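# next input, structure requested:
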Amino acid sequence: MSAITLKKMINTYGMLLILVLLFLSLSVTIDGFLSSRTIFSIIEQVSMFGIIAIGVTLAIITTGIDLSSGSVVALTAVVAASIVESVDTPTYAIMAFAMSILVGAVIGFINGGLTAYGSIPPFIATLGMMTMARGAAQLYSDGRPIDASAESFTWIADIDFFGLPGLVLVYLVIVIAAHILLSRSTFGRHIYAIGGNLNAAKICGINTKRTLIWVYIIAGALAGLAGALLAARTYAGNPSYGLAWELDAIAAAVIGGVSLAGGVGSIPMCVVGALIIGTTNKGLNMLGVDPYWQQIIKGAIIVVAVLLDTLKRRKKA
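Just a heads-up that it's a prediction; the model follows:
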């Protein structure tokens, strides 16, 4: 094997190797870590912020960002809970999920519109929306949790499909659909083109504004779905949900190799990044590490991932 081939393999599968080594090292260090229960627990935890990480990945590939996703989770969780709070029927459960996705999509449409037509930097547009959505969640719920224990609503979080928790199965379906959309469709090629060179994409005839709006609509809709799923999993909608989830989502994307400079990234590697975050969280919790130290460690991981991406781009330049 040549040095060039080895280097290419490391660049492509390096994070997957890190995930395997991380899991093995924690398995040796922590009694009971190497078990199907722990694995499913990690994947189920990842399935929550992993869903919004997919939307964030699409935005980052276009050289954008979405800081509002965690707040959208909180808003849509209380919206979904309010719909099923007093009525336990399949119709209302479906309505709760549909309304959550719709609310998220509308917020994404606003984010995309501000970015594409208002020429507002995505960081600023989504930062403002993050604050507004969190405030709207507090206002809508009067700052209190809303009961969402209706069986017709929570069943998706309670049942298993062939040994897979319902939330994990939903996550896998979204991962597969997003991967096909990004890697096999014209829309996906347009996303990469915009991230690679916006002006060149315009010259090639790509409707960059419409594409950007759809990217943020998808990101918002996925955050809305995550909010409803979280409410179903916890039997409640709480305006405090989703705090710092946008950071975990961004971390998952960046650790998975999505370049903040745009034009580079994939859904499978975003999943690997999310699993690294989830495995780290689970390991630190089982080791009894102080939550404040956990924040410091996760912040350091993000900084290192961005630094590696920056060094890689410098070498290519």
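# use CA for all of it now, contacts and neighbours both
Will do.
# what packs against the helix or strand hosting residue 227?
Element membership of residue 227 [criterion: DSSP states H and E] is helix 208-234. Counting contacts by 3 or more C-alpha pairs under 8 Å, 6 or more residues apart in numbering; DSSP states H and E, helix 208-234 packs against helix 36-61, helix 69-84, helix 90-116, helix 151-158, helix 186-196, helix 198-203.
# buried residues in it?
Within helix 208-234, the residues that qualify as buried are 208-209, 211-233, counting by 16 or more other C-alpha atoms under 10 Å.
# here's the other one to compare against:
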Amino acid sequence: MSDNLHHLTEDNISAQSSPTVSERLKRINWGNYAPLIALAVLFAISAIASEHFLIPRNLTNILRQVSYTGIIALGMTFVIIAGGIDLSVGSTLALVGVLIIMLLNYLGIGWMSVSLAIVAAMVLGALFGAINGLLTTVGKITAFVATLATMSIYRSLTLYLSDAGEVVSSNPNYPKIGTGYFLELPIPVWVFLILAVIGHVLLKHTAFGRHVCAVGSNPKVATYSAINVQKIVFLTFVLLGFTVGVSAVMLSSRLNSISPGDAGLFYELDVIAAVVIGGTAMSGGKGSIWGTVVGAIILGIINNMLNLLGVSPYLQGTVKGAVILLAVLMQFKRSE
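Sure, this is the predicted structure:
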């Protein structure tokens, strides 16, 4: 009898200690999976709405188009988590693109020239990002105002250096980077995914990533915790500039040229939208690299579907703006 009571008691304890499936589902923070759920729903709707959507070539084109802004969005994620913002990324991309093609034409043909131009693009991007970082940290200028100014400066310099004309590369090897494929995927897509993995490790598994989140959450508390706030903010802008340089190589090599007036135009809108849709808080302190990747793909699918359905290009900006507002509104609702 006592043995039976003992077994019954153990069964009751085990039943109480192991939650049911419904309880486990309730414990899941579904807000963290909102971008992924939105992507799945959008993908299903797009597949139904257009018979051309699931064509492999169309899906590859979406990923290729997404990669240019997506690479920059990876860097922007760090800046926004740290409590900043950068409106100059499109102008920086155009300026870096013009400078590296000029350098490429000066160095001549050959893969060595291409390699030097790629390194130069990363260095120049990081340098222009560092200027934004210095204006924000040392100059004590609000990031919005500082990067609004450099957006105008960088675009103006781009037009001046190129005489407002298209700059074309004379190196026959350069286009092979932007138009090349590896394992059935365009090279820019691979670069985007590789940088996403590196960015995820940097954000979630390093002291730098933890410091970025701490600075964005509360700069004063971060300072009391012996974190060099200015250094962290500065480094996020440098990191963003680096990703802009990489994107400049991917875009200019695909076209084998750069248009100083059109290159990177409104990229800041797409980049910030991808970060916000991916769940990164505009107030700082919280964000996800993979969320940004999903956000960039969501934007790419929306753009693709608007084109497939014949929606006027003049209305596409309205749709993007509405998506950004909805994403920010959902953030506020979750934080209440």
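# return the mean post-superposition distance for the helix holding residue 227 of structure 1 against structure 2.
By mean C-alpha distance after the TM-score superposition for structure 1, the fitted helix 208-234 of structure 1 averages 0.8 Å away from its aligned residues in structure 2.
# against structure 2, where does that helix fall?
Counting by TM-score structural alignment, helix 208-234 of structure 1 falls onto residues 229-255 of structure 2.
# now the spatially most central residue of structure 2: how far from residue 258 of structure 2?
Central residue of structure 2 (C-alpha atoms, centre = their mean): residue 73, 1.5 Å from the mean position. Distance of residue 73 of structure 2 to residue 258 of structure 2, given as C-alpha to C-alpha, to the nearest Å: 21 Å.
# go on, residue 299 of structure 2?
Where residue 258 of structure 2 is concerned, residue 299 of structure 2 sits at a distance of 24 Å (C-alpha to C-alpha).
# can I assume residue 329 of structure 2 sits in a helix?
Yes - Residue 329 of structure 2 forms part of a helix when assessed by DSSP: H, G, I helix; E, B strand; the rest coil.
# any idea what it aligns with in structure 1?
So residue 329 of structure 2 corresponds to residue 307, using TM-score structural alignment.
# run a quick neighbour tally on that match.
Number of residues near residue 307 of structure 1 (other C-alpha atoms under 10 Å) recorded here: 12.
# which residues touch the aligned residue in structure 1 for residue 73 of structure 2?
Aligning on TM-score structural alignment places residue 73 of structure 2 opposite residue 53 in structure 1. Residues in contact with residue 53 of structure 1 (C-alpha atoms under 8 Å, 6 or more residues apart in numbering) are 246, 248, 249, 250, 252, 253, 270, 274.
# structure 2: which residue goes with the fifth one?
The criterion is TM-score structural alignment: under it, residue 252 of structure 1 has residue 274 as its aligned partner in structure 2.
# and residue 118 of structure 1, what element?
Using DSSP H and E, residue 118 of structure 1 falls outside every helix and strand.
# quick check: it vs residue 217 of structure 1, distance?
The value you get for residue 118 of structure 1 to residue 217 of structure 1, if C-alpha to C-alpha is used, is 16 Å.
# the alignment partner in structure 2 of residue 297 of structure 1 is in what secondary structure piece?
Under the alignment (TM-score structural alignment), residue 297 of structure 1 pairs with residue 319 of structure 2. Assigned by DSSP H and E, residue 319 of structure 2 belongs to helix 313-335.
# give me the buried positions along that helix.
By 16+ other C-alpha under 10 Å, the buried positions in helix 313-335 of structure 2 come out as 320, 323, 324, 327, 328, 331.
# in CSV: those, plus distance to residue 53 of structure 2.
Converted to CSV, the buried residues of helix 313-335 of structure 2 look like this (distance: C-alpha to C-alpha, whole Å):
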residue, distance to residue 53 of structure 2
320, 19
323, 20
324, 23
327, 24
328, 28
331, 30
